[in-house]
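In: 3D model of this:
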Amino acid sequence: MENDTPTAALETSFDLVARQDKTEQDVKLLRSDVDEVKARLDKVSRAAARPAIGGATEAASVELKGFVDHYLRRGADAEYKSISGATPSEGGFAVPREIDAVISATLKDISPIRALAQVVQVGSAGYRKLVTTGGTASGWVGETAARPETGAPDFAEIAPPSGELYANPAASQAMLDDAAFDLEGWLAQEIALEFAQAEGAAFVNGTGVNQPLGFLSSPTSLAGDAVRPFGTLQYIGSGDAAGFDANPESRLIDLVHTMKSGHRQGASWVMNSSTLALVRKLKTADGAFLWQPGLVEGQPDRLLGYPVVEAEDMPDVAAGTFPIAFGNFRAGYLIAERHATQILRDPYTNKPFVHFYATKRVGGQVLDSAAIKLLKIEA
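Out: Modelled structure (predicted):
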């Protein structure tokens, strides 16, 4: 019995050592699992943070590479279909999201009205929006008085006219065969430039027939917001049938204050460079310039405290024209577009050049006519 105590103590010591070893092994395994999970999360985070072009996620990179190498360079429909699942039966392949994002960003940089207006993405050819033209009626009553029924608000339907916008850039087969040629960058830039020029003109002067209805093509009136029909833009005269009168600042100030204060927050001037050259020379009665250049790089120049945007599709100063617009275009003009750009490769029409016929459906219309005001050259 005397040897039982040392033996039990020894067994207890062995048991403690074994438990300690097992605990250390468990801790090492747990740390290994944590490190592995952390590494995976870091990899996912780095992939998500990469830019769309030139550093897309792995799946997006495969799709983009397949689109460029198989379809754009060689026109291999079947090979590209197996990679992206696109269907040429709809009139062409959908441009991968990376290229389409670059086109949209470049359009916003080039087309000034697009940068100012409200843009919505639609999935079908038609788009409709209800706009209330009068708020719900209200009234004051006593604590126990009856609550009579209030009048219902009035609504107007906005259905922006739309059309098919297309571009048809071409490249030689030798350029496409050159692996060093940045095909996706060139294609995105060419399509964006063509689209920007066409839609920039349509958002200002579009007829509404197979194209957007430009805000200068909308009905106009001298009447104020309270009595003017919905969808009709208000304008004021310049005071001179050929240009500006002796007090141009008073006309511009009147134009600013015909707009409700809520819309003036975020409003800007829109005119072309020729009109801008005249406006920059305008002075007040005491000799001060109305124009205020931006004091910080990247800050827009201002006129009466509001930024000025150059849109070359605005008319020059001439009798009967509307060379200057002042408005909150995000509230005043709506652009509805189908997001996906379609592209059809055409190597046959103009050999040895390969054409890339790109299409996109775009519509536009004045949304709130109280948010855009015009200056007309008239006495």
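
In: from here on, contacts and neighbour counts on C-alpha atoms
Out: Will do.

In: which residue ranges form the strands in the stretch 151-300 of the chain?
Out: 154-158, 162-167, 170-172, 220-221, 233-237, 268-271, 291-292 (DSSP state E, counting those that start in this stretch).

In: compare with the first, here's sequence two:
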Amino acid sequence: MTTLLQRALDTRARTWSQMQEIQATAEREGRDLTAEERASWDAAEADLTAASQDVERMERMARLDAVQRDSVVVAIGDAAGENPEDRQATADAQYRDAFEAFTRRGMNGVTTEQRQLLMSNQTEIRAGATSPGSAGGYFIPTDTLARITETMKAYGGLLGAANVITTASGNPLNWPTNDDTSNVGAILAENSQITEQDVTLGQKSLGAYTYTSKLVRLSLQLLQDNAFNMESWLTRKLGERIGRAVAAHLVTGTGTNQPEGLFTNATAGVTGGVSATAAITYDDLIDLQHSIDPAYRTSAQFVTSDAGLKLARKLKDGDGRPLWEPSVQIGTPSALLGSPVLIDNGVPAPAPEAASFGFGDINAAYVVRQVAGGQMMRLEERYADYLQVGFFGFMRLDAAPDDGSAFRTFVHGDAA
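Out: Predicted coordinates for the structure are as follows:
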């Protein structure tokens, strides 16, 4: 059976072929497009945009759904015959069941075994409005945390392309840096002493800012309704809220009491000309690609917002051919001048003096430090008179540029 994603890709491919045929016909006959051809082109371009949006939407849903379907399989049989992976899967499933019971009914609604599992994965966080038995944050199950992370990637984009380091604790993470690109070897004459050239090392450090989902209140009736997949719904809400906050900082965070964004202090590779509108040209994109060293270009990609992509898709080369190359195959991204395009709406929209496009190897240019084990708090008594239970989740994360040579931006010129 043909999937919706494949049908959308086929539609996009057919539409793209129609647009190319309209252009090819006019070129063969050595004339401009007729009014009818222009109307057909505009209609096809609208269909192409709609199909591209469907493809992006369904690919994003497929990534989220792939994690949600990655359910743990519990092995049946003699426990002594289980391999380590089966035992871990069994333990993960048991903890997930305990966490689900805690989420719905609190600590008074779990079994003794489930209570022990939760307590073994707890961090003590005192909340004055909670009872002693519920004062603590419990680690979110691995598969549930994966769904939150996927949601964060869907809202941003950079998180999926950056170099993500996961650590067990939030202690400062230091690593050495070195830029030796200006140093070269030399020919050594016979009976001559080798010239010395020191290697200069620097250091960068990452902490761990605490991101919270803020408080979510749910009614007891909703929690007691077993037909409602509360864990999946609440996980999505937590992930969306944390994801929105993280996504904005990964792009343009100031670096003061928050992560430093990739675009914040990035070097401008190209500055556009003075224009009454926020314009970008074919030559600007070519210059942006070549503003980074070829060593990074193999894995490089454009980064822009949806508004920036819309601007770029209207560009054509000297022969009138669109620079945008829509994908017609599952798993193959659409391209701009042969390079993939990453969409992150945290990137500034095209405007005078705004850095609305970036290009480079993001994995080399940007590092994200994420502390393992996002946690959830359940407040049972604070909203008891409303017959409600409060929830909030939190994760710890920091990020900073790493190799500044691997990424450059395009900055629009001043307004005319």
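
In: can I assume Thr277 of structure 2 is in contact with Glu353?
Out: No: using C-alpha atoms under 8 Å, Thr277 of structure 2 is not in contact with Glu353, being 10.8 Å away.

In: ok, back up a step: for the strands of the stretch 151-300 of structure 1, which one sits closest to Val17 of structure 1?
Out: Closest to Val17 of structure 1 of the strands of the stretch 151-300 of structure 1 is strand 170-172 (C-alpha to C-alpha; 75.8 Å).

In: quick one: that closest one to structure 2 mean distance?
Out: Its aligned residues in structure 2 lie a mean 2.3 Å from strand 170-172 of structure 1 after superposition (mean C-alpha distance after the TM-score superposition for structure 1).

In: Can you give me every residue that contacts the aligned partner of Ser268 of structure 1 in structure 2?
Out: Residue pairing (TM-score structural alignment): Ser268 of structure 1 is matched to Gln301 of structure 2. Gln301 of structure 2 makes contact with 339-342, 359-362, according to C-alpha atoms under 8 Å, 6 or more residues apart in numbering.

In: The spatially closest residue to Gln301 of structure 2 that is not a sequence neighbour is in what secondary structure piece?
Out: Distances taken as C-alpha to C-alpha, 6 or more residues apart in numbering place Pro340 nearest to Gln301 of structure 2, at 5.0 Å, with adjacent residues excluded. Using DSSP states H and E, Pro340 of structure 2 sits within strand 339-343.

In: so which of the strands of the stretch 151-300 of structure 1 comes closest to Ser104 of structure 1?
Out: strand 162-167 (13.6 Å).

In: in structure 1, what residues pair with stretch 311-322 of structure 2?
Out: Stretch 311-322 of structure 2 lines up with residues 278-289 of structure 1 when matched by TM-score structural alignment.

In: What residues of that stretch count as buried?
Out: 279, 282-283 (16 or more other C-alpha atoms under 10 Å).

In: Which single one of the residues you listed is nearest to Asp316 of structure 1?
Out: Nearest member of these to Asp316 of structure 1, counting by C-alpha to C-alpha, is Val279, at 11.8 Å.

In: Quick check, the closest one in contact with Gln292.
Out: No: between Val279 of structure 1 and Gln292 there is no contact under C-alpha under 8 Å: 10.9 Å.

In: And the helices in the stretch 151-300 of structure 1?
Out: Secondary structure of the stretch 151-300 of structure 1 by DSSP state H, counting those that start in this stretch: the helices cover 173-177, 183-205, 248-257, 261-264, 273-279.

In: closest one to Pro88 of structure 1 among those helices?
Out: That would be helix 183-205 among these, by C-alpha to C-alpha, at 18.8 Å.

In: Could you find the closest non-adjacent residue to the aligned partner of Phe353 of structure 1 in structure 2?
Out: Superposed on structure 2 with TM-score structural alignment, Phe353 of structure 1 falls opposite Gln388. For Gln388 of structure 2, ignoring the flanking residues on the chain, the nearest one in space by C-alpha to C-alpha, 6+ apart is Ser219 at 4.2 Å.

In: Show me what the one you found lines up with in structure 1.
Out: So Ser219 of structure 2 corresponds to Ser172, using TM-score structural alignment.

In: ok, its match - contacts?
Out: 352-354.

In: neighbour-wise, which of those leads?
Out: Sorting those by how many neighbours each has (other C-alpha atoms under 10 Å) puts Val354 first, at 24 neighbours.

In: Onto which residues of structure 2 does stretch 365-373 of structure 1 map?
Out: Against structure 2, stretch 365-373 of structure 1 falls on residues 400-408 (TM-score structural alignment).

In: Endpoints of the matching stretch, how far apart?
Out: 15 Å (C-alpha to C-alpha, to the nearest Å).

In: Give me the distance from that stretch to the chain's centre.
Out: 17 Å (C-alpha atoms, centre = their mean, to the nearest Å).

In: got it, and stretch 175-182 of structure 1?
Out: When C-alpha coordinates are averaged (C-alpha atoms, centre = their mean), stretch 175-182 of structure 1 and its chain have centres 30 Å apart.
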